[in-house]
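[1] Build me a model:
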Amino acid sequence: MTSITTPYGFSSTAADVAQGIDLTGRRVVVTGASSGLGAETARVLAGTGAAVTLAVRDVAAGERVAKDIADTTGNQELHVARLDLADPASIAAFTTAWQGPLHILVNNAGVMACPERYTEQGWEWQFATNHLGHFALATGLHDALAADGAGRIVSVSSSGHQLSPIVWDDVHFAFRRYDAWLAYGQSKSANVLFAVEATRRWADDNITANAVMPGAIYTNLQRHTEGGRGSGGVPAELIKTVGQGAATSVLVATSPLLEGIGGRYFADCAEAEVLDRRGAPLQGVARYAVDPAGARRLWTVSEEMLADAD
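    I've put the predicted structure just below:
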């Protein structure tokens, strides 16, 4: 399998990647689009002519961002909808309300290294928000994505996935001592595994999913880190702007070079090397995160968790 390369790289911005792309008539959902990478991703995709729905917890903040995007791009096809990824009822309301086809789903929202917290179902907060919520959203929107005939899903992961594989026997820290970074790591591993299995499982629907690593960017995501293990130690020259951080998501969402390509992990606008040991900072994808057997297992486990929540 040949690795995908593109003319873009570390310093490319989302605007660079979207240059010349016309998504007029296409519909896009971006989660977590009220700030940071999500807002920039929504902005650039709106600039291509797409009708963009900002799926956000804070509707007022989303409305402010949508107005700014409309003002700066001239695109008035901006919509804001409430979505709480830690609440299955909120996700069900969003997917039930969706009408018509969906061309691109950007699973961007997330939490990082937050204090120990659990949902009403007993799910660890980061796994619930970063993975289970997006899993429920994507499966709930499956028919809308299939209606396009070439639906794309962007699963925003992180090099932090190298902090932990999924600990199958204790996903929700029921017995082991809670560690914010291990919890974050396994949730980000889940984001990659989801892309692998969604692409395999939905191949007949021509839906592809790819995982992306935006890079090291200072946004609201880091509000819990305080220079901790997952955010410290990154050389200044590896820190990206928000525009650069959104580039790989926009590339995976729009590039003709990725037509029919799925189940892969991209960083700096190119497919990353699969690693058996951690390498240079922010580089590569752990083999366990792209393991097909692990991806199938995660899908089954996720379905069971969500079924138990009903």
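
[2] Please count neighbours and contacts with C-alpha atoms only from this point.
    Will do.

[3] and the longest helix for this protein?
    For the chain, the longest helix by residue count, based on DSSP state H, is helix 180-201.

[4] ok now the next helix or strand after that one, how far from the chain's centre?
    Using DSSP states H and E, the helix or strand that directly follows helix 180-201 along the chain is strand 208-213. Relative to its chain's centre, strand 208-213 lies at 7 Å (Cα atoms, centre = their mean, to the nearest Å).

[5] Downstream of strand 208-213, the next helix or strand is which one?
    strand 216-217.

[6] Beyond that next one, next helix or strand please.
    In N-to-C order, the element after strand 216-217 by DSSP H and E is strand 239-240.

[7] tell me which strands and helices that following strand is in contact with?
    strand 216-217 (3 or more Cα pairs under 8 Å, 6 or more residues apart in numbering; DSSP states H and E).

[8] Show me what the strand it packs on is packed up against.
    strand 239-240, helix 242-245.

[9] okay, the angle between the longest helix of the chain and strand 208-213?
    160 degrees (axes from the mean of the first three to the mean of the last three Cα atoms, to 10 degrees).

[10] Buried residues, stretch 145-152. List them.
    145-148, 150-152 (16 or more other Cα atoms under 10 Å).

[11] List of residues touching it?
    The contact list for stretch 145-152 (Cα atoms under 8 Å, 6 or more residues apart in numbering) reads 100-105, 205-209, 253, 260.

[12] Narrow the residues you listed to just the buried residues.
    Using 16+ other Cα under 10 Å as the threshold, 101-105, 205-209, 253 are the buried ones among those.

[13] between the residues you listed, which is nearest residue 59?
    residue 105 (18.7 Å; Cα to Cα).

[14] Just say helix, strand or coil for the closest one.
    strand (DSSP: H, G, I helix; E, B strand; the rest coil).

[15] rewinding a little: tell me which two of the buried residues of stretch 145-152 sit farthest apart.
    Longest span within those, Cα to Cα: 147 and 152, 11.5 Å.

[16] Could you count how many residues lie near the closest residue to residue 77 other than its chain neighbours?
    Sequence neighbours aside, residue 51 is the residue nearest to residue 77 in space, at 4.7 Å (criterion: Cα to Cα, 6 or more residues apart in numbering). Residue 51 is flanked by 24 other residues according to other Cα atoms under 10 Å.

[17] let's see this one next to it:
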Amino acid sequence: MNTRFETTALDVVEGADLSGRRAIVTVGASGIGVETVRALAVAGAEVTIAARDLDAAQRVAVELMVATGNKRISAARLDLASQQSVKAFARDWDGPLHLLVNNAEVRATPLTRTAEGWELQFATNHLGHFALTLGLFNSLRADGARVVNVSSSAHLKSDVVFDDLHFEHREYDRWQAYGQSKTANILFAIEAGKRWAAEGITTTAVLPGSYRGLAPYAQDEESAALLWKVSEETLGVYDLQAALR
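    This is a model prediction of the structure:
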């Protein structure tokens, strides 16, 4: 007996009709992002590829329009490490949004800090997506909206270390930093699911590739609530500082 333990993006949308539905996939111009965009397009959705490299995203959009026959694939610039870019993207989005796939990431980079002094992986993989999702909240209040955070089995490498999120007081480890950001993706989905259920917004975290189990700390509701609070405070302080500059 041949039993399959994996599901492709095309398997997921088989038989689905997403005509009239609008989706955003962050960094849908490479890796699994391309296949996610392809699957959504095959199902008839209108898809926006949000990526830092706009030229690459536009090339992929054209290729997928030809491959799928769906002409409603577009590209828009989004740099999740830049809060100005995130705010501009959310401000420019017009109309309802039915599916947001928070897929973009930076992985295992050398210690790098954003203009705010935030560690790059946490700033991009979590804070960038957190700000983007909140910025698109009113558009997500469309009927049946769904937010999907793409995490990783690498979340097993680290809990969210609230005492030192940005490696200011501990030795930097690139994989630990990546793992922390991937745990944050899961905790964000948990808390958003609780807060937004009444709005009809469903939030999910997925772990592509081989599944090795979910760490208990990535399921902790108190940690999820704390992460939301800390994230709001972090972005709020940034907004205040930006206003004063």
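
[18] aligned partner of the residue nearest to residue 77 of structure 1 in structure 2?
    In structure 2, the residue equivalent to residue 51 of structure 1 is residue 46, according to TM-score structural alignment.

[19] what does residue 286 of structure 1 give?
    Using TM-score structural alignment, residue 286 of structure 1 pairs with residue 215 in structure 2.

[20] What about the buried residues of stretch 145-152 of structure 1, which are in helices?
    Per DSSP H, the buried residues of stretch 145-152 of structure 1 map to helices at 145-148.

[21] nearest to residue 187 of structure 1, of those residues?
    The closest of those, once distances to residue 187 of structure 1 are taken by Cα to Cα, is residue 145, at 23.6 Å.

[22] Structure 2: which residue goes with that closest one?
    Per TM-score structural alignment, residue 145 of structure 1 is aligned with residue 140.

[23] if I look at that match, how far off is residue 240 of structure 2?
    26 Å (Cα to Cα, to the nearest Å).

[24] does the aligned residue in structure 2 for residue 34 of structure 1 count as helix, strand or coil?
    Counting by TM-score structural alignment, residue 34 of structure 1 lines up with residue 29 in structure 2. Recorded secondary structure, residue 29 of structure 2: coil (three-state DSSP).

[25] Could I get the contacting residues of the residue nearest to residue 29 of structure 2 when sequence neighbours are not counted?
    Once flanking residues are discounted, residue 29 of structure 2 sits nearest to residue 57: 5.0 Å by Cα to Cα, 6+ apart. If you count contacts by Cα under 8 Å, 6+ apart, residue 57 of structure 2 has them with 27-29, 49-51, 75-76.

[26] Among the residues you listed, which one has the most neighbours?
    residue 27 (31 neighbours).

[27] What ranges does structure 2 have for its helices?
    9-13, 31-42, 54-68, 83-92, 120-122, 129-135, 137-140, 174-196, 221-244.

[28] Redo those helices as a markdown table? Include distance to residue 165 of structure 2.
    Output for the helices of structure 2, formatted as a markdown table (distance: least, Cα to Cα, whole Å):
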| stretch | distance to residue 165 of structure 2 |
| --- | --- |
| helix 9-13 | 33 |
| helix 31-42 | 27 |
| helix 54-68 | 30 |
| helix 83-92 | 18 |
| helix 120-122 | 8 |
| helix 129-135 | 15 |
| helix 137-140 | 25 |
| helix 174-196 | 8 |
| helix 221-244 | 10 |
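
[29] ok so, going back, which one of the ones in helices among the buried residues of stretch 145-152 of structure 1 is nearest to residue 242 of structure 1?
    The closest of these, once distances to residue 242 of structure 1 are taken by Cα to Cα, is residue 145, at 27.5 Å.

[30] And the aligned partner of residue 203 of structure 1 in structure 2, how far from residue 129 of structure 2?
    By TM-score structural alignment, residue 203 of structure 1 lines up with residue 197 in structure 2. Distance of residue 197 of structure 2 to residue 129 of structure 2, given as Cα to Cα: 19 Å.

[31] Looking at those two, which one has more neighbours?
    residue 129 (24 against 11).

[32] what does that one align to in structure 1?
    In structure 1, residue 129 of structure 2 lands on residue 134 (TM-score structural alignment).

[33] Excluding chain neighbours, what is closest to its match?
    That would be residue 107: by Cα to Cα, 6+ apart, it lies 6.3 Å from residue 134 of structure 1.

[34] which residues does the one you found contact?
    30-31, 134, 153-156.

[35] So which of these belong to strands?
    Residues of these located in strands (DSSP state E): 30-31, 153-156.

[36] now, which of those sits nearest residue 68 of structure 1?
    For those, the closest approach to residue 68 of structure 1 (Cα to Cα) belongs to residue 30, at 15.8 Å.

[37] dump the residue contacts of the residue lying closest to that closest one once chain neighbours are set aside.
    The spatially closest residue to residue 30 of structure 1, leaving aside those adjacent along the chain, is residue 106, at 4.7 Å (Cα to Cα, 6+ apart). Residues near residue 106 of structure 1 by Cα under 8 Å, 6+ apart: 28-31, 153-156, 249, 253.

[38] Quick check: closest non-adjacent residue to the aligned partner of residue 80 of structure 1 in structure 2.
    Mapped onto structure 2 by TM-score structural alignment, residue 80 of structure 1 lines up with residue 75. Among residues not flanking residue 75 of structure 2 along the chain, residue 49 sits closest, at 4.6 Å (Cα to Cα, 6+ apart).

[39] Over to residue 190 of structure 2?
    residue 224 (6.5 Å).

[40] Now tell me what touches stretch 163-172 of structure 1 from outside.
    Residues contacting stretch 163-172 of structure 1 (Cα under 8 Å, 6+ apart): 122-124, 127, 176, 181-187, 189-190, 288-289.

[41] same thing but 6 Å
    123-124, 182, 185-186 (Cα atoms under 6 Å, 6 or more residues apart in numbering).

[42] my guess is residue 72 of structure 2 contacts residue 46, does it?
    Yes - using Cα atoms under 6 Å, residue 72 of structure 2 is in contact with residue 46, at 4.9 Å.
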